[in-house]
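1. sequence and computational prediction follow.
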Amino acid sequence: MKYFLNLLLLLTISGPLSAQVEKVTPIVKTSKVVIDQFMDLRFGMFIHWGPVALRGTEIGWSRGNQVPFEDYDQLHKEFNPVLFNAEEWVKTAKNSGMKYLTITAKHHDGFCLWPTKFSDLNIMETPFKRDVVGELAAACKKHGLKFCVYFTVLDWHDPHYPYARAGTKEINATTDMAKFVATMKDELTEILTNYDPYMLWFDGNWDKEWTDAHAHEVYALLKQLKPDVIINNRLKGISDFDRTREDHTRLSSDAIGDYATPEQKIGALNMDYPWESCMTIANQWAWKPNDALKSTKECIQTLAKTAAGNGNLLFNVGPMLDGRIEARQINRLKEMGDWLNTYGESIYGTKGGPFIPNNTYASTRKGNILYVHVFNRKEDVLTLPALKGVKVKKAHILNGDAITFSQSATGSIALNLPARLPNADNTVIVLELNKNAETIPVIAQSN
């Protein structure tokens, strides 16, 4: 029996036996309790940052396009963000009402923001020589935010990865996926052991050489190191199933991960599985000078529509080359935080639905309370679809005055709006129901 258990453990964590790992190792998802707690957080900060900030172009993807390869690959030698302050970043996130923070520890260009022993392209090879990942982990712990790590599968710097640049079909002569996966596992072991991240956000899983067998092998190691680490749905090899359906917005039955990740769009209302939309506060993920910033209204309504769809929002900032987050981005985030100080009850720890979000209103719910997020006052009366078998007992502005309403025999609700909404970006109306709002089925149509 002891021999069998040792053999099973070997098959679980061994690098070269990836085909066997896929057969032997079951995908044991993170516990529902942990995932439910993650979804209750609702709002997190995404940070895309690295030496590319010196050029103000997109991280990874501008390599060989806007920035010549030979220039891009030497940027780390100039990278010295002397104004980087982990606590200031974390306090910016906290003041914005964010509950977790995710840093691009390694993007597709292979640069590592921590002093890894397994790559020569890391923060210690810059003039800066400080452990950015470690400092952020410590600051998050100090200020009560969940610390999370973005880690790409592909790595154009690693000689054992098949490709050295985006879009090429030319295979590296030194390609060795077994060695590549071994390095990846070593780097992830460093991250989990040294920084204890709450969640791992994978990306870059689309090259055909990365298979489900590799994903299973890495996943098994992660779950051995930290059984309840949360993992998104971008670890599974895309090449092993129909690419036309893969936009990360769905959590397939065979997913190697815990939640779906729609990108640069708000996910659709989904009560079946957890999801998180990742979106940028401007246009580019990494810092870009004078990049167009989303308006306060758009930012607040994006958060509300995401929660109303039963998802989380991972909202991205791109710090500058000197290590600071732009003041205008900080101010915009603070405006979101100010709104949450008044209306956060309608976001955190809620469920989405039952109404499908639109540009006029959306809804979230908790217990016997239904929160109606009013985005636009088009008429004096806001009419909501019928809630069959449900009665509204009371209605009032969240942290404000009562409002009058009527409910028809079919269950439709007419809310008499104040002449001027207390908050032009999103005013929340609280409806107290005679039953648990979370049990109401999703309403098929919304005004």
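-> In hand now; what should we look at? Being a predicted model, the structure only gives us computed values, none of them experimental.
2. C-alpha from now on. contacts and neighbour counts both.
-> Noted.
3. residues of stretch 385-405 that come out buried?
-> For stretch 385-405, a neighbour-count test (16 or more other Cα atoms under 10 Å) marks 385-387, 390-392, 395-398, 403, 405 as buried.
4. swap that for stretch 419-437, please
-> For stretch 419-437, the neighbour count (16+ other Cα under 10 Å) marks 421, 425-433, 435, 437 as buried.
5. show me the residue at the heart of this structure, geometrically.
-> With distances taken as Cα atoms, centre = their mean, residue 314 lies nearest the centre of the chain, 4.0 Å away.
6. quick one: it is in a strand?
-> Yes - counting by DSSP: H, G, I helix; E, B strand; the rest coil, residue 314 is found in a strand.
7. quick revisit: farthest-apart pair in the buried residues of stretch 419-437, please.
-> 425 and 435 (29.3 Å; Cα to Cα).
8. where's the residue nearest to the centre of the chain relative to residue 57, distance?
-> 21 Å (Cα to Cα, to the nearest Å).
9. again with residue 45
-> 20 Å.
10. and if you look at residue 400?
-> Computed with Cα to Cα, the distance linking residue 400 and residue 57 is 45 Å.
11. now residue 429
-> Distance from residue 429 to residue 57, by Cα to Cα: 42 Å.
12. check residue 75 too.
-> 12 Å.
13. more neighbours, the two?
-> More crowded of residue 75 and residue 57, by other Cα atoms under 10 Å: residue 57, with 20 against 16.
14. all strands for the stretch 101-250 of the chain, in order.
-> Using DSSP state E, counting those that start in this stretch, the strands assigned to the stretch 101-250 of the chain run over residues 146-152, 199-203, 230-231.
15. run through who's touching the longest one.
-> If I follow you right, that is strand 146-152. 99-108, 136-137, 140-141, 197-205 (Cα atoms under 8 Å, 6 or more residues apart in numbering).
16. how does it look with 7 Å?
-> Applying Cα atoms under 7 Å, 6 or more residues apart in numbering, the contact partners of strand 146-152 are 99-108, 137, 140, 197-204.
17. want to compare, so here's the second one:
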Amino acid sequence: MKKNLLYILLLSFCNVSAQQHYIAPTDSLVIKKLSQWQDWKFGLLMHWGTYSQWGVVESWSICPEDEGWTQRDSTHGKTYNEYKKNYEALQTTFNPQNFDPAKWAAAAKDAGMKYVVFTTKHHDGFCMFDTKETDYKITSPKTPFSTNPKNNIAKEVFDAFRKQGIATGAYFSKPDWHTQNYWWPYFPPKDRNVNYDPKKYPLRWNAFKDFTYNQIKELMSEYGKMDILWLDGGWVRPKNTIDTAVEWQRTITYEQDVDMAKIAAIARRYQPGLLVVDRSVGNEYENYVTPEQQLPSTLLPYPWETCMTMAGSWSYVPHDKYKSTNELVHTLVKIVGTGGNLLLNVGPDANGEWDTAAYTRLKEIGEWMKINGEAIYNTRPASIPIYDHSYYTISKNKSAAYILTLLKEQDHYFTNGALFQVEDLYGGKFNHIQILGTNIKLPVKKYRATNGLPMLEISFPNDNGIRNLKHAVVFKLIK
């Protein structure tokens, strides 16, 4: 993850490719899990590592690819090599004494989140789990937090969220800019890619493949039940897996095949039905597609999830600006109304704390979800998703349908005698409307607009008593 316009544009091209190349799973257990995942709708993503001590973008400041967005601060090193050395030395000072994953899990549950994806390792290679493959990890004696009883951070996070009934996913970076078998010190790194030709040095590349395979095996076999393996770093792939016309292809320097068939097989040996998300690659190991910081305007023909920051950055940045609760609820409604899930990111700080704004936003989202969640969970979108700031969902058993209408920040109720008109997408099957959060049931007037569209007219009686409707109002259509 990073803040870079070019990258986002490239990723959007890549998601187009994913649409063209999406391959639906055939494993019955994976198909079942994917359907469950589509019911969950709302999850938590966390980017956390040693970089939180400097409050800089995760990993990318050590990548020599683009000076415009790396946030490289000369106070941390006057040259690239000095900066990278000091960055990697953050391992020796990382000591998040306030780390309390139970507090995070409780906040996520209260907000209505159903799954979590945690960064076990980002591109910089620092492992937030007790891997046996490297000493660049949270449990190393070099890391002060290693003496803490909760030193195996990923395990503590997964255990805490499972206790709250929240499904778990492991974010794992395929590229690793710390291991000498990806960025070989013999050559200087030029960009995000492996800095040698794997075909010329197959023994070194095979050592990297084994390293990657063994770390994923550890995560899948030693950290309890896992629902999702969320693989980032889509440039690590066989070059022939994407149409050469796609812009992303130009950023892939060498063939970087890590043998996803072998990785998926070992992962599912320990975790039957596991969703594997080899994001942005567009093959049978990308069980759902993950547009980044984007809101599709129409229904997409494959399972998808928008990953998005609650604040401005993926990782912790001091004084970051958090999106309002109104904007976040609107984002959730728009995504669910167009068939996707929202994976919302929070970045803990160096002490293992969330910003108070994150807790506030989740609490307020949870208040809305407790009233309106039935229009979110276990639903599917209507065939025409958007009409005049309204989004349509229908329960899986088709017993109820919902119209979710966005309200502005200052709107909290509908005035007496107001009329509300929406398109009837359900062919007149429903005869009454209930406003969720109230006991009020309203009759439905059906008519056709001048353009021939079937319409529903909702009339609000005088003294309707409807107050305190925030962010989005949900009309439940009842047969």
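-> Looks like it came in fine. Model, not experiment: these values are computed from the prediction.
18. the residue nearest to the centre of structure 1 corresponds to which position in structure 2?
-> Counting by TM-score structural alignment, residue 314 of structure 1 corresponds to residue 343 in structure 2.
19. that match touches residue 40, doesn't it?
-> No - with contact defined as Cα atoms under 7 Å, residue 343 of structure 2 does not count as touching residue 40 (10.4 Å).
20. tell me the spacing between residue 179 of structure 1 and residue 101 of structure 1.
-> 31 Å.
21. give me the more crowded residue out of those two.
-> residue 101 (28 against 16).
22. does residue 70 of structure 2 touch residue 61 like I think?
-> Yes - at 4.3 Å, residue 70 of structure 2 and residue 61 qualify as touching, with contact defined as Cα under 7 Å.
23. of these two, who's got more company?
-> Using other Cα under 10 Å, the more surrounded residue of residue 70 of structure 2 and residue 61 is residue 61, with 23 against 20.
24. what about that one, distance to residue 156 of structure 2?
-> Going from residue 61 of structure 2 to residue 156 of structure 2 by Cα to Cα gives 28 Å.
25. likewise for residue 235 of structure 2?
-> Distance from residue 235 of structure 2 to residue 156 of structure 2, by Cα to Cα: 30 Å.
26. next one: residue 294 of structure 2
-> Residue 294 of structure 2 is 31 Å from residue 156 of structure 2, by Cα to Cα.
27. quick one: which of residue 235 and residue 156 of structure 2 has more around it?
-> For residue 235 of structure 2 versus residue 156, the count of surrounding residues by other Cα under 10 Å is larger for residue 235: 25 against 18.
28. counterpart of the more buried one in structure 1?
-> By TM-score structural alignment, residue 235 of structure 2 lines up with residue 206.
29. show me where the stretch 151-300 of structure 2 has helices.
-> 153-163, 202-222, 260-270 (DSSP state H, counting those that start in this stretch).
30. cool, and structure 1?
-> In structure 1, the helices defined using DSSP state H lie at 2-13, 18-24, 32-41, 69-72, 86-95, 132-143, 177-195, 212-225, 296-308, 327-343.
31. okay, buried residues for the longest one please.
-> Neighbour counts using 16+ other Cα under 10 Å place 177-185, 187-192, 195 of helix 177-195 of structure 1 among the buried residues.
32. run the chain-centre distance for that helix.
-> With Cα atoms, centre = their mean, to the nearest Å as the basis, helix 177-195 of structure 1 stands 22 Å off its chain's centre.
33. just checking, what packs against it?
-> For helix 177-195 of structure 1, the contact count by 3 or more Cα pairs under 7 Å, 6 or more residues apart in numbering; DSSP states H and E identifies no helix or strand as a packing neighbour.
34. mind listing the strands for the stretch 301-447 of structure 1?
-> In the stretch 301-447 of structure 1, the segments counted as strands under DSSP E, counting those that start in this stretch are 312-317, 351-352, 361-366, 369-374, 381-384, 392-397, 405-407, 413-416, 427-433.
35. what sits up against the fifth one?
-> Outside strand 381-384 of structure 1, the residues within contact range by Cα under 7 Å, 6+ apart are 412-417.
36. give the aligned equivalent of residue 98 of structure 1 in structure 2.
-> Residue 98 of structure 1 maps onto residue 113 in structure 2 when the alignment is built from TM-score structural alignment.
37. distance check, that match against residue 276 of structure 2.
-> The gap separating residue 113 of structure 2 from residue 276 of structure 2 is 20 Å, by Cα to Cα.
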